[in-house]
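Participant: Whatever this is, show me its structure:
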Amino acid sequence: MEVSIFTLEISILTMVLLSLGAMFLLGMPVFMSLAVASALALSYGGYLPMSVIHNTMFDGLNIFPLLAIPCFVIAGTLMEYGNITKQIVDVVKQLVGRMYGGLGLTTIVACTFFAAISGSGPGTVAAVGTILVPAMIRTGYSKDYAASVASSGGTIGLLIPPSNPMIIYAILGNVSVTAMFTAGFLPGFIVGFSMCMTAWLIARQKGFGRSEELPPFNLRHFLLSCVKGFFSLITPIIILGSIYTGLATPVEASVLAIAWALFVGFLINRALTLSAVYKSLLEGSLICGAVLLIVGTSTLFGRILTFEEAPQLLAEMALSVSENPYIILLMIVGVLLILGMFMETLSTIIILVPVFMPMIHIIGIDPVHFGIILVLTNQIALSTPPLGVNLFVASRISKVSVERISIGVLPYIIAMLICTLLIVFFPKISTILPELILGYGR
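Facilitator: Below is the predicted model of the structure:
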């Protein structure tokens, strides 16, 4: 009897995975693929009522922290229309714009600042790239270099808090959102520094000189730029500071970000219009609807996988290869890098977290450490074809083919892979700040 039940579970899992893969190949939306695969499993198994579908989906949607995602997206769009992004770029350009590959470094540093506002990779590429890619091309940088820097710099949006993928992971993995945000700072700095060095080395090798657009550095002019853009520059401090001081939850901070963007855009910069507000609200609503559909169906899919003991089977398979946590983490990184080439970031996280999380606990890997690795591998996926979203955004801005940009981002991908290996083998990089600031793990 036990053998027959085990055989039934294996056959159901096989059917679910094959049907899911077939629907992905047919180009069906992710949420529909998950819903159909789950319904097939319920119909074939016959041991759960079909009412579990709507009950589980409602439970998956009834999660308050999800509200932070559309709010951060709306805030990022409002800040782009309200010239907050432009003022941040102007100040950063004063600092690093005169170095070899200076505008490339400006792009990466500005992406880091804007990532701390919007939490979106493609949104960061669009906001910063629209300003700096044409400036690089106009100053003599090649289109390939400009597009690849913008595409790679935008990936930092996943690792620098507030990160939308981190919020999704924290919800699904039952991990503190604040702990994940805190853990992202040091890895984000390491990745950002490695990409700056890569951009500088490529610029020096190809002969892209110092920016001819900027006059010699003038402290007075720099301070005046800081004063002029003061309200824009303190935006990340206000948003993240409200979280870490305990004055606001991540959801409340996302609403604060919208209020601050409206205040600065309308009253300080006087650049925001009612039309821009409407576009921001529309974009946030569309993203919210898409995320909620995927989260609801993925909750159902994850519950079925749990009921079929898929995580336990996966853990047994992994442990049969090796019991070394680092070896297993490297195997998971390989799977994530391959899947990231064909799946959208949030979809990858939503589908795989219910599968991997129980195994992570069994092996004894810290969930915050694993979350950073998961986000970082998805960060790399944003710039890998054929589904690298950042590549398409950069292509649209620079008018360069995705194929050419894909070649241009290879050095940055190598740099991020090295950073990934560093974080895999040195978990403290991910956990030391949560431990010091939040008392995580005590």
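
Participant: CA only for contacts and neighbour counts going forward, please
Facilitator: Noted.

Participant: for residue 396, what are its contacts?
Facilitator: Under the criterion of CA atoms under 8 Å, 6 or more residues apart in numbering, residue 396 has no neighbours.

Participant: Would you pull up how far the helix or strand where residue 278 lies lies from the middle of the chain?
Facilitator: Using DSSP states H and E, residue 278 maps to helix 274-307. Distance, stretch centre to chain centre, for helix 274-307: 15 Å (CA atoms, centre = their mean, to the nearest Å).

Participant: Another for comparison:
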Amino acid sequence: MTSYIAILFVIFLMVGMPIGFVLGITGLFGMMKTGIPSVLHLVPQRYFAGVDMFTLMAMPFFILAGEIMNKSGITSRLVKFSNVLVGHLQGGLAHANIVASVFFAGITGAAVSDTAAIGTMLIPAMVEEGYDKDFSAAVTAASSIIGPTIPPSNIMVIYGAFMQVSIAGLFLAGFIPGLLIAAVEMILTARIAKKRGYPVGTRRATIKEVWIAFKEAAVALIMPVIILGGILSGLFTPTEAASVAVAYAFIIGRFVYKNITIRDMWPLFIKMAHTTGVVFLVIATATILGWVLTMEQIPEKVATLMLSISTNKWIIISMILVLLLFIGMVMDITAALIILGPILHPLAVSLGFHPIHFAIIMVLSLNIALMTPPVGACLFVACGISKITLEQLSKEIFPFILVVYIAVLMVTFIPGITLLLPKLFGFAN
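Facilitator: Predicted coordinates for the structure are as follows:
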């Protein structure tokens, strides 16, 4: 049965079938292979059960909040503030690109949105200032994976819902790793900028200029504080926090910046529904396939196989990292999370990894797929904006993939990076 499912899965992927249908049809054929007709009655049941979670309602609200804030023009204010902070460095616009992604991460929690919003502004500006077009696209795509790491993060909401891990704990755990990724990318950017002679800012911004730029961006920077502060204080659940974020974003856009009307909301609702529908389709169909894999005892078989190779937790986690890197290169990260999570999470916990620590390891490892050829979603967005080929971008982004993976290794082998904040707030022992 295992070989049968694997072969079907690979064939459907190779012919270009959308991942949601690949998962559902593979799961359906797997159920049919059991030879028990009554099992097919479980297909609609499992499909509905996959998305029948109150926690998952947070995701469309976070998506909508991000769309409203982006529509309100907050992206330009965040970019301006970032440029004021680091624009004086050599390669200043590239550094501002990364810093802007850190700020933008606290609003949308989505890498593709980050690439589209920031890339549309900064890639043309960087090219005009003398940066290579492929480098401009590479730094945009690479920095965008900070989005799903720093809260709010849609992929953390999905992981927490399915693995029964505290979403508030995951949000806290993502802060330092997200900043670590930004740091290693800025170090690499500084080296490349010096080597290629990219522009140097004329002067460091004055305190007054920093203050003015901060005031313009402050209302957006407050959003993650409201979200996480409300959750940690017990005022509201993650789902309620997401709805509060939507209300806050609308108030800011409508009454503070005054560039959003009620009529503007309809296209944003459509976009939110489209994005949510695609993700929920993947979640629902992955649940069907996940049920088949569980019925065939695949998690137990994988655990037994890995433990037969070694019982050393660090060797096994290294094997898991390689597996996640490979899977992320060929599969949608949401699908990979839902299918592999129930297999790898219990194994990692049994080896002594804290559930929050392993969750962040898995999230970061899969996030790399967003900037990795051949199916990295952020790459295609960056290519579309910069008008370059995937081959050109792939060559330029390789050093960024390497340094981000080094950051993932640091997070993996130094648990304190991830668990420091959750421990301070009582979400980890």
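
Participant: who does the helix holding residue 278 of the first structure touch, helix- and strand-wise?
Facilitator: helix 30-45, helix 52-61, helix 68-81, helix 345-363 (3 or more CA pairs under 8 Å, 6 or more residues apart in numbering; DSSP states H and E).

Participant: most packed of those helices?
Facilitator: helix 68-81 (a mean of 26; mean count of other CA atoms under 10 Å).

Participant: and the next element down the chain from that helix?
Facilitator: helix 84-96.

Participant: Find me the equivalent region of that next one in the second structure.
Facilitator: The aligned range for helix 84-96 of the first structure in the second structure is 74-86, by TM-score structural alignment.

Participant: superposed on the first structure, where does that stretch end up, distance-wise?
Facilitator: For stretch 74-86 of the second structure, the mean deviation from the first structure after alignment is 1.2 Å (mean CA distance after the TM-score superposition for the first structure).

Participant: circling back to that earlier point, can you list the helices and strands packed on helix 274-307 of the first structure in a markdown table and add distance to residue 132 of the first structure?
Facilitator: Listed next are these as a markdown table, based on distance: least, CA to CA, whole Å:
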| stretch | distance to residue 132 of the first structure |
| --- | --- |
| helix 30-45 | 34 |
| helix 52-61 | 38 |
| helix 68-81 | 13 |
| helix 345-363 | 25 |
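
Participant: Tell me which of those helices sits nearest to residue 147 of the first structure.
Facilitator: Among these, the nearest to residue 147 of the first structure by CA to CA is helix 68-81 (19.3 Å).

Participant: Mean distance between that closest one and the second structure after superposition?
Facilitator: Mean for helix 68-81 of the first structure is 1.2 Å (mean CA distance after the TM-score superposition for the first structure).

Participant: ok, now stretch 345-363 of the first structure?
Facilitator: Looks like 2.1 Å for stretch 345-363 of the first structure (mean CA distance after the TM-score superposition for the first structure).

Participant: give me the stretch of the second structure that that stretch matches.
Facilitator: With TM-score structural alignment as the criterion, stretch 345-363 of the first structure aligns to 333-351.

Participant: To which residue of the first structure is residue 238 of the second structure aligned?
Facilitator: Using TM-score structural alignment, residue 238 of the second structure lines up with residue 250 in the first structure.

Participant: Name the nearest residue to its match, ignoring sequence neighbours.
Facilitator: Nearest residue to residue 250 of the first structure in three dimensions, chain neighbours excluded: residue 243, at 6.1 Å (CA to CA, 6 or more residues apart in numbering).

Participant: In contact with the one you found, which residues?
Facilitator: Counting by CA under 8 Å, 6+ apart, the residues that residue 243 of the first structure touches are 178, 249-250, 253.

Participant: what's the most distant pair in those?
Facilitator: 178 and 253, at 11.4 Å, using CA to CA across the contacts of residue 243 of the first structure.

Participant: Pull up the aligned stretch in the second structure for stretch 138-150 of the first structure.
Facilitator: With TM-score structural alignment as the criterion, stretch 138-150 of the first structure aligns to 128-140.

Participant: contacts for the matching stretch?
Facilitator: By CA under 8 Å, 6+ apart, stretch 128-140 of the second structure touches 94, 97-98, 115, 118-119, 122-123, 126-127, 189, 198-199, 379, 382-383, 386, 388, 392-393, 396-397, 400.

Participant: Kindly provide the distance from residue 162 of the second structure to residue 346 of the second structure.
Facilitator: Distance check for residue 162 of the second structure against residue 346 of the second structure: by CA to CA, to the nearest Å, it reads 12 Å.

Participant: related to what we said a few turns ago, report the inter-axis angle for the helix holding residue 278 of the first structure versus helix 52-61.
Facilitator: 130 degrees (axes from the mean of the first three to the mean of the last three CA atoms, to 10 degrees).
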